[in-house]
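*Asks:* One predicted model, sequence on top.
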Amino acid sequence: MKFDPAREKSPTPHSPFKGLTVPRPIGWLSSVSSEGVENLAPYSQWQNLTFDPPMVMFAANQYPDGRRKDTVINAEETGWFVWNMATWALRDAVNISAMALPPEVSEFDHAGVTRRAADLSAAPMVAESPFHFECKYLSTHRLKGNSTVGTIDVVYATVERIHMDENSLTPDGRVDIAKVRPIARMGYFDYTVVDSTFEMRVPGADSDAQAGLGGEPMGFSAEG
């Protein structure tokens, strides 16, 4: 069974595309407009790009009427947005924050989460989330789709500050995945939760490769 997804209807009742690009980490992004209006929304097309320096991206589809997402506009206008880790404990708040609300209604209030001031960004962080990135806007790349809603803005940013809940780290200073239980998007209406891990090391990898894979700091001296 095969088909051309750009030109043919799926031979299955539901397109398998998003069901195969899994699991997708969730960009639960808070931002604020140039007028001070807050926004909080989840994006399943979110990913890290590189680690030296840390860079991230998210892709936001337009609305059917051609309007661009508030997070994109806010990032472009203010130069900042915040990533908040989406966890199993916060799954309902993440889902509620995806609702299309009037501009005067805050997703923070509607989802029942607490604001916490960021250090660099005017956008608040979700206090209940254990990890946050303060992201400085770099650029937007627009990709035209076959439909209005298929057209996307791909936003790139550098991570300027990382906030960590010390209680969500292991004794050796790693993210305690089993405790935090991040959630991720699957296909259809499905999600998954990450609560177990296993380790594999690349045979024959040199020390630089091992350092990068292991998350060791780059570009710093032993004193720094």
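*Replies:* Structure's in. What do you need?

*Asks:* alpha carbons only for contacts and neighbour counts from here, please
*Replies:* OK.

*Asks:* separation between the residue sitting nearest the centre point of the chain and residue 6?
*Replies:* Among the residues of the chain, residue 27 comes closest to the average C-alpha position under C-alpha atoms, centre = their mean, at 1.7 Å. Relative to residue 6, residue 27 is positioned 26 Å away (criterion: C-alpha to C-alpha, to the nearest Å).

*Asks:* Put this next to the previous one:
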Amino acid sequence: MFYRPEDGHGLPHNPFNAIVSPRPIGWISTRGALGDNLAPYSFFNAVAYVPPQVMFASTSQKDDRDGTKDSMAQLRESGVFCVNIVEYAARDVMNLSSGAHPAGVDEFRLAGVEKAACTTIDCPRVANAPASLECKVTQIVPLPGEANIAVFGEVTGIHMRDDCIIDGRFDVTSFQMLARGGYRDYSVVREVFELQRPDD
């Protein structure tokens, strides 16, 4: 099967998200004039080592946020955000925080997620997350399409939960990292393996 996206695929559900998967989930926390916010984004990834940098993309909008979503509106105000890594044990509260709640609703409180202060930025983080990346915004890039916006950030502080460090490595199997598939599908990292590169 071949299709051009502008022509449609003719399938009951869009296959694009399922093709580009699994994707890590950036559980983005922000602080703005209306308070604290927490929302998951599956268009998220690391993009550079030195200095460490990440990106996430917002692809929809809310009527009460002038063409964007709460996370985007708030990081535009503050210039900072925090990426919290999602574990399998947090799947239900992560999902609850994904709702299009009215601006000003604190999803930490709504979902019963404990918050903690970041160290290098004025922003909350998920207190019990396996890891949290404190970030200052470096670029906000409008993308083609309605309400598509990419945010790039430099990581200024990293929190890691002690039980996730095993033999000197941050071990994603120790907490069963959650990843997003297509449609309403998710997966869990329970097994990893190594490959030696040709130039190792």
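*Replies:* Yep, that arrived. From a predicted model like this one, the values you see are computed outputs, not experimental measurements.

*Asks:* Now compute the TM-score of the two chains, please.
*Replies:* Overall, the chain-to-chain superposition scores 0.94 on the TM-score scale (TM-score structural alignment, normalised by the length of structure 2); 198 aligned residues with a C-alpha RMSD of 1.4 Å.

*Asks:* thinking again about what came up before, residues in contact with the nearest residue to the residue nearest to the centre of structure 1 once chain neighbours are set aside?
*Replies:* Nearest residue to residue 27 of structure 1 in three dimensions, chain neighbours excluded: residue 43, at 4.8 Å (C-alpha to C-alpha, 6 or more residues apart in numbering). With contacts defined as C-alpha atoms under 8 Å, 6 or more residues apart in numbering, residue 43 of structure 1 is in contact with 26, 27, 28, 29, 58, 59, 60.

*Asks:* wait, doesn't the third one sit right on residue 45?
*Replies:* This means residue 28 of structure 1. No - using C-alpha atoms under 8 Å, residue 28 of structure 1 and residue 45 do not qualify as a contacting pair, with a distance of 10.5 Å.

*Asks:* quick one, which of those two is more surrounded?
*Replies:* When neighbours are counted by other C-alpha atoms under 10 Å, residue 28 comes out ahead of the other of residue 28 of structure 1 and residue 45, with 22 against 16.

*Asks:* ok, that one to residue 214 of structure 1 distance?
*Replies:* With distances taken as C-alpha to C-alpha, residue 28 of structure 1 is found 25 Å from residue 214 of structure 1.

*Asks:* Check residue 85 of structure 1 too.
*Replies:* When distances are taken as C-alpha to C-alpha, residue 85 of structure 1 and residue 214 of structure 1 turn out to be 20 Å apart.

*Asks:* the more surrounded of those two?
*Replies:* The residue with more neighbours, out of residue 85 of structure 1 and residue 214, is residue 85; 24 against 10, by other C-alpha under 10 Å.

*Asks:* what lines up against residue 89 of structure 1 once you look at structure 2?
*Replies:* Alignment of residue 89 of structure 1 against structure 2 is given by TM-score structural alignment, with residue 89 as its counterpart.

*Asks:* Pull the contacting residues for its match.
*Replies:* residue 175.

*Asks:* now with 10 Å?
*Replies:* Contact partners of residue 89 of structure 2, counting by C-alpha atoms under 10 Å, 6 or more residues apart in numbering, are 175, 176, 177, 178.

*Asks:* Same check on residue 144 of structure 2?
*Replies:* Here residue 144 of structure 2 is in contact with no residues (criterion: C-alpha under 10 Å, 6+ apart).

*Asks:* so how far is residue 59 of structure 2 from it?
*Replies:* In this structure, residue 144 of structure 2 and residue 59 of structure 2 are separated by 10 Å, where distance is defined by C-alpha to C-alpha.

*Asks:* To what extent is whatever residue of structure 2 lines up with residue 51 of structure 1 buried, counted in neighbours?
*Replies:* Here residue 51 of structure 1 is matched to residue 49 in structure 2, going by TM-score structural alignment. Counted with other C-alpha under 10 Å, the burial measure for residue 49 of structure 2 works out to 10 neighbours.

*Asks:* From residue 129 of structure 2, how far off is residue 49 of structure 2?
*Replies:* 22 Å.

*Asks:* again with residue 74 of structure 2
*Replies:* Residue 74 of structure 2 sits 21 Å away from residue 129 of structure 2 when distances are taken as C-alpha to C-alpha.

*Asks:* What segments of structure 1 are strands?
*Replies:* With DSSP state E as the definition, structure 1 shows strands at residue ranges 24-25, 27-32, 38-43, 46-51, 54-61, 80-84, 115-116, 125-126, 131-143, 152-164, 183-185, 191-193.

*Asks:* which ones are touching the residue lying closest to residue 71 of structure 1 once chain neighbours are set aside?
*Replies:* In space, and not counting its chain neighbours, residue 71 of structure 1 is closest to residue 31: 6.0 Å by C-alpha to C-alpha, 6+ apart. For residue 31 of structure 1, the contacting residues are 37-41, 70-75, 78-83, 121-125, by C-alpha under 10 Å, 6+ apart.

*Asks:* Same question for residue 191 of structure 2.
*Replies:* With contacts taken as C-alpha under 10 Å, 6+ apart, residue 191 of structure 2 has the following neighbours: 172, 173, 174, 176.

*Asks:* ok, now how distant is the aligned partner of it in structure 1 from residue 84 of structure 1?
*Replies:* The equivalent of residue 191 of structure 2 in structure 1 is residue 196 (alignment by TM-score structural alignment). Here the distance between residue 196 of structure 1 and residue 84 of structure 1 works out to 21 Å (C-alpha to C-alpha).

*Asks:* Next: residue 182 of structure 1.
*Replies:* With the distance defined as C-alpha to C-alpha, residue 182 of structure 1 ends up 11 Å from residue 84 of structure 1.
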